[in-house]
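S.K.: just coords:
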């Protein structure tokens, strides 16, 4: 036969009072007055039909029934505290970051060691998501998204603008004697010719309405994958220079033109729910990302609340 539990407030008051053998000390622990604790104990005694404490002039003592109940209740609350402490410590020490593949591969993977060296007590689990997947907003502490709006009321920082320009391997450029004019790009295979960035860039370069229908479709959906194809000499890719700094510096890729374009409302964002604004692990990660961006000469924006 199941028995309905008494009010939790009364059980909490009894548990604290039975440990301290003092209504006053129990009240101090629970943020209640001595009278409020006494009232909660009275509720519990009325519910049970017997006394839990013997009230004396300057102290209280547990009755036999009270002592039997206290042993079980104190043990139960101890188990509850341990459970909450364990999950709190685990949660406090593990940061889950759901990240767009490009940012995970071209940025985080090259730098995360530094964050972990600076914060050895914070374990980081990166959950990358591909071009046709959604960020793990509900299962992550921080989300790095590209062209996917965070949930309403989340706090978001714009971390990298979606600037873009053509890039290719120097060996591929040499096959046509170098890429000197925008028209030269059309002599070479393109990586993802259906990407709308191509038309935007060609128009800015003075070549509006370029027909790319003759180029085989090769939709990759991720700059990390497209950059690898470009490095392998398989075509010219339209990429964000910031994510290709290493490949440009070591000569795996070249950027034949200074012209870069920007797609309105397209950026990489770092976001997190408002409840985690003051979370230590989120704050450490956010500040570290900002420090890395500043070191690269990138602008750092204040957080904005997502309203749509």
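M.R.: Perfect, I can see it now. Predicted model, so just to flag it, every value in this text is computed and none were measured.

S.K.: From here on, just use CA atoms for contacts and neighbour counts.
M.R.: Fine.

S.K.: what's near enough to touch the nearest residue in space to residue 20 that is not next to it in sequence?
M.R.: Take residue 20 and drop its neighbours on the chain: the residue closest to it by CA to CA, 6 or more residues apart in numbering is residue 26, 6.4 Å away. Neighbour list for residue 26: 13, 16, 17, 20, 32, 34, 37 [criterion: CA atoms under 8 Å, 6 or more residues apart in numbering].

S.K.: Could you check how far residue 26 is from residue 34?
M.R.: Look at residue 26 and residue 34: by CA to CA, to the nearest Å, they are 8 Å apart.

S.K.: ditto for residue 42
M.R.: Taking CA to CA, one finds residue 42 at 12 Å from residue 34.

S.K.: With residue 264 instead?
M.R.: For residue 264, the distance to residue 34 - CA to CA - is 62 Å.

S.K.: of these two, who's got more company?
M.R.: When residue 264 and residue 34 are compared for neighbours, residue 34 comes out ahead with 15 against 9, by other CA atoms under 10 Å.

S.K.: Put this next to the first one:
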């Protein structure tokens, strides 16, 4: 059992005390609590007697907190706020987040740099980005996510974003300080950044170079990152050339943080899809997020 029950005459007395201390007026506290002023005075006197300390100084000009009253008010106010926040989190009136699950690279390099635009347009909508190293089903916890599936993929509440197009990318500073690339085979003379995701199948450099008509026998795998996000970051930092994906790299290519040192690209039989859970029809806010993602990626669709 909490010791609080023994320390206060009643929980109601804490509400009365908080209102009186915040307003520094028994009269205004009475109006706020919809009780009489004598009732407020009695509750405060009962609390003071129980605590064996004066909480208010009473004079002709009104009331003010004593040192003990100030200490108690600070803690009661903070405690009430924490309780309010807890109820907000568990109640229907609490802040509702739309959860967007995405790969680490997509979350960091497409969503994060642009979500503030969406927030400016829709200040009443709160977004929770869930970065994950594997695909997740949109369910009661995840509202929207992005999958890469075969081009003919069909699913309820799914929208085509763009084809999966893969091409070399690097930073302008890397290209400025290294030999120019004239063909695919020139790639093997550069620092190629490799990644190998445990739960997502991604095309590697050897496969890409072969499909692009080059010779992959000279490809070196000096450093391999276990997450594409790390390879992406290394490319942004000017450490070498990484493979880039149409949707994931869109933002940085548009802003020239990354460039394509060669025009060659591989278009696979797969595509990016935006997928929402079955509650989409009940959520106007989720629909707005879906519309925004599709609008932001419109240039990727033919």
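M.R.: Right, received. Where do you want to start? Quick caveat: nothing in here was measured; it's all calculated off a predicted structure.

S.K.: After superposing, what score do the chains get?
M.R.: Here the TM-score for the pair of chains, by TM-score structural alignment, normalised by the length of the second structure, is 0.58; 207 aligned residues with a CA RMSD of 3.3 Å.

S.K.: among the contacts of residue 26 of the first structure, which ones are buried?
M.R.: 13, 16, 17, 37 (16 or more other CA atoms under 10 Å).

S.K.: Keep only those of these that are in helices.
M.R.: 13, 16, 17, 37 (DSSP state H).

S.K.: Now for the residue lying closest to residue 265 of the first structure once chain neighbours are set aside: which residues touch it?
M.R.: Distance criterion CA to CA, 6+ apart; nearest residue to residue 265 of the first structure, sequence neighbours excluded, is residue 147 at 7.7 Å. Counting by CA under 8 Å, 6+ apart, residue 147 of the first structure touches 265, 266, 267, 268.

S.K.: try 10 Å this time
M.R.: 100, 162, 265, 266, 267, 268, 269 (CA atoms under 10 Å, 6 or more residues apart in numbering).

S.K.: Check residue 290 of the second structure too.
M.R.: 144, 145, 157, 158, 159, 274, 275, 276, 280, 284.

S.K.: What separation do you get for the third one and residue 286 of the second structure?
M.R.: To tie it back to what came earlier, the one meant is residue 157 of the second structure. Residue 157 of the second structure is 11 Å from residue 286 of the second structure, by CA to CA.

S.K.: Now do the shared contacts for these two.
M.R.: By CA under 10 Å, 6+ apart, the residues touching both residue 157 of the second structure and residue 286 are 144, 276, 277, 279, 280.

S.K.: Translate the first one into the numbering of the first structure.
M.R.: In the first structure, the residue equivalent to residue 144 of the second structure is residue 142, according to TM-score structural alignment.

S.K.: That match - how many residues pack around it?
M.R.: The burial count for residue 142 of the first structure: 26, using other CA under 10 Å.

S.K.: My guess is it contacts residue 100. True?
M.R.: No - using CA atoms under 10 Å, residue 142 of the first structure makes no contact with residue 100, being 11.6 Å away.

S.K.: where do the contact lists of these two overlap?
M.R.: residue 135.

S.K.: What segments of the stretch 201-302 of the second structure are helices?
M.R.: 205-211, 228-236, 250-254, 284-296 (DSSP state H, counting those that start in this stretch).

S.K.: winner for burial among these?
M.R.: Greatest average neighbour count among the helices of the stretch 201-302 of the second structure goes to helix 228-236 (a mean of 22), per mean count of other CA atoms under 10 Å.
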